[in-house]
Each structure stands twice: as structure tokens, then as C-alpha cells.
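Undergrad: just to be clear, the model below is a prediction. Sequence and coordinates:
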Amino acid sequence: MHQVLFKRLPGNEDMQLPRKMSELAAGFDVHAAVDEPVTLSPGERKLIPTGFSMAMPAELEAQIRPRSGLAFKHGITCLNSPGTIDADYRGEVKVLLINLGQEPFTIERGERIAQMLFQVVPQIAISEVDQLPDTVRGAGGFGHTGT
């Protein structure tokens, strides 16, 4: 098991830390730590604070992803999704939301706005070569195997 340390930032003592909403949930729900309601007009994007920072082991990354209910019901989703939080980042976690719906959407303090998943990051060794091994696919790109 990996231990992740969370720190509530000043003025956010009332905020819930990320938490799983069911026993087998993959993601931890993240809450909006806005000081006052924030309205996203259709097509508008805003960076929403969460009120916490964290420290995780070097072998982990955190990914910020949309909540399916907000996306389906209101068209609210995360840009740059999944957004990566690196293990060495210690600033406040923020969520970049956009309103792809047709109506304004208001975000209230404490509202669940995204989910955060933790993933193990493999250690990779990069080697430069003059030629790559052949495969059946080769350089075939978009749509090369049919529709």
C-alpha cells in the first residue's frame, strides 16, 4: 500500500479531503474549495481550487478526471484530462473545469467536482537507436486497419 499525505490549506479546515464514495471506487472525489459560488457559462473554463496540497511516493502520479454525473447531467468536464499531478508537486491541487453544456452551471463550496486516481509510474530507460524493430503494423497510422 502507498501512503499519500494530505494537507488542508489555511481557510479550508471545513473542506473534506478526497475520499472514495464506495468501497470499490477507483477514484477519490475531489471537492471545490471556492470562497463564493462560481458560475461557469457555456463554453467557459475556470481553475477551481480544492483547498489541499499533497505529497505522494516517487513511484506514483495522481490523475484528475471528470465526474461522469456532472458531465452527463450538466456538460461539466475537466480540460487536459486526465490531468497529471507529479509526485514532486507540493502546491494546491486545482481542477480545470469547462462547461460544455447549454446552461450556466454554478459550483458551490464543498461540491464534488472531479475524481482523482493514483497510478504507479513505471521507471523507463530511453535508448536512441538507428533502426527500430519491424512489426506487422509498421508505420500505419490513423484508420489504417479499417473503419
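TA: Yep, that arrived.
Undergrad: going by C-alpha atoms from here, please, whenever you check contacts or count neighbours.
TA: Will do.
Undergrad: buried ones in stretch 90-101?
TA: Val93, Lys94, Val95, Leu96, Leu97, Ile98, Asn99, Leu100, Gly101 (16 or more other C-alpha atoms under 10 Å).
Undergrad: can you check stretch 60-72 too?
TA: For stretch 60-72, by 16+ other C-alpha under 10 Å, it's Leu60, Glu61, Ala62, Gln63, Ile64, Arg65, Pro66, Arg67, Leu70, Ala71.
Undergrad: the fifth one touches Ala114, doesn't it?
TA: Translated: Ile64. Yes. Counting by C-alpha atoms under 8 Å, Ile64 touches Ala114, with 6.6 Å between them.
Undergrad: structure two is appended below for comparative analysis:
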Amino acid sequence: MKALIKIKWLDGADKDIALPKHETAQAAGADVRANFAPDQRVAGVTLDAGARALIPTGFAMEIPAGFEVQVRPRSGLALKHGISMVNTPGTIDADYRGPVGVLLINHGTEPFHIAHGERIAQLIVAPVVQGDYQLSDVLDETERGSGGFGSTGTI
């Protein structure tokens, strides 16, 4: 199943940087790359341990109604360097048309450098079902009931 996601380059974007792309035929996520402003391309951004930064992608999107785009961390960056996202998964709504940025955080112990053009996250297109929230005095009983975190056991 496919959904057409229109991409628009933002002013100052490096159009030689690849657009989001599925790297294999069965990949769920499309890799997205850092696309810094001209005055920041050479330097990139270095995230100190514990620091976070909004990394630009250089584009905006048009997502069809009934879909969202989830922004997720790259597992390789997480495993090797402790790089993740502050709000994972991030959601881009179908009615948003502004710049796409990735809010990265360094959970590692060493500074991590993000270079211009580096793959920083992945985008997942997903259908959206909106809930119809209704006040009720009674909720159906279940086996779990109101048991919260860890209430279903450890094994």
C-alpha cells in the first residue's frame, strides 16, 4: 500500500541531499537526512552528551488526509552512539505544511557530530483513525481492570 507524500524544498535547502527514501524494497521507514542552511553546512552540529537539537531536513510535506507521518529514531545511531529522539515517535499531521525537523538527543557519553547530509531518522507513513471521545459513568470490566504499569507480570 502506498500514499503519495508531496515534498517541497524550503528556501536555502541543499537540493543535492536525497529526499526521504526507503533503502530496501521491504523497508517500513524512509531515511531522512540532515539538510543544514548554507552557513551551517560545513560545521554541521555537535550534540554533547545529554544535549538535544532540532535538526533541519530542508523540506516541507503534504500528507494526504487520513494519514500521518511518524518520525522515528534510527536503530544504528541509537545502538552505536546513544542518539535518539526526544519525542519518539514524533507525529506530523496531515494538515501541517511547515518545515520538517528532527528533535535529536544524545543519550550517549561522548559528543556526537551530525554532518550535512547524514541520515538522522526515518519516516513511517501510517493511517489515522480518530477516536470519538464520549463521557461515560461506567466502563466495561476486563480481566486486567485498572492494573497499570507492570500489572500483567514479569514473565
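TA: Received it, and whenever you're ready, just let me know what you need. Owing to the predicted nature of the structure, the values given are computational and were not obtained by experimental measurement.
Undergrad: picking that back up, from the buried residues of stretch 90-101 of the first structure, which ones fall inside strands?
TA: When DSSP state E is applied, those are split such that Lys94, Val95, Leu96, Leu97, Ile98, Asn99 fall in strands.
Undergrad: the fourth one reaches Pro82, doesn't it?
TA: Going back to what we said before, that points to Leu97 of the first structure. No. Leu97 of the first structure is beyond contact range of Pro82, at 11.7 Å (criterion: C-alpha under 8 Å).
Undergrad: which position in the first structure pairs with Gly108 of the second structure?
TA: Superposed on the first structure with TM-score structural alignment, Gly108 of the second structure falls opposite Gly101.
Undergrad: what segments of the first structure are helices?
TA: 68-74 (DSSP state H).
Undergrad: all strands for the first structure, in order.
TA: Going by DSSP E, the first structure shows strands at 5-8, 28-31, 38-40, 45-49, 52-55, 60-65, 76-78, 83-85, 94-99, 105-107, 112-120.
Undergrad: okay if I get those strands as JSON lines plus distance to Phe142 of the first structure?
TA: Shown next, in JSON lines, are the strands of the first structure (distance: least, C-alpha to C-alpha, whole Å):
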{"stretch": "strand 5-8", "distance to Phe142 of the first structure": "42"}
{"stretch": "strand 28-31", "distance to Phe142 of the first structure": "34"}
{"stretch": "strand 38-40", "distance to Phe142 of the first structure": "35"}
{"stretch": "strand 45-49", "distance to Phe142 of the first structure": "30"}
{"stretch": "strand 52-55", "distance to Phe142 of the first structure": "39"}
{"stretch": "strand 60-65", "distance to Phe142 of the first structure": "25"}
{"stretch": "strand 76-78", "distance to Phe142 of the first structure": "25"}
{"stretch": "strand 83-85", "distance to Phe142 of the first structure": "24"}
{"stretch": "strand 94-99", "distance to Phe142 of the first structure": "28"}
{"stretch": "strand 105-107", "distance to Phe142 of the first structure": "36"}
{"stretch": "strand 112-120", "distance to Phe142 of the first structure": "28"}
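Undergrad: out of the ones you listed, which comes closest to Arg137 of the first structure?
TA: strand 112-120 (28.6 Å; C-alpha to C-alpha).
Undergrad: and that closest one, what's buried?
TA: Buried, per 16+ other C-alpha under 10 Å, within strand 112-120 of the first structure: Arg112, Ile113, Ala114, Gln115, Met116, Leu117, Phe118.
Undergrad: okay, and it goes to which residues in the second structure?
TA: Mapped onto the second structure using TM-score structural alignment, strand 112-120 of the first structure spans residues 119-127.
Undergrad: in the first structure, what residue corresponds to Pro99 of the second structure?
TA: Match for Pro99 of the second structure (TM-score structural alignment): Glu92.
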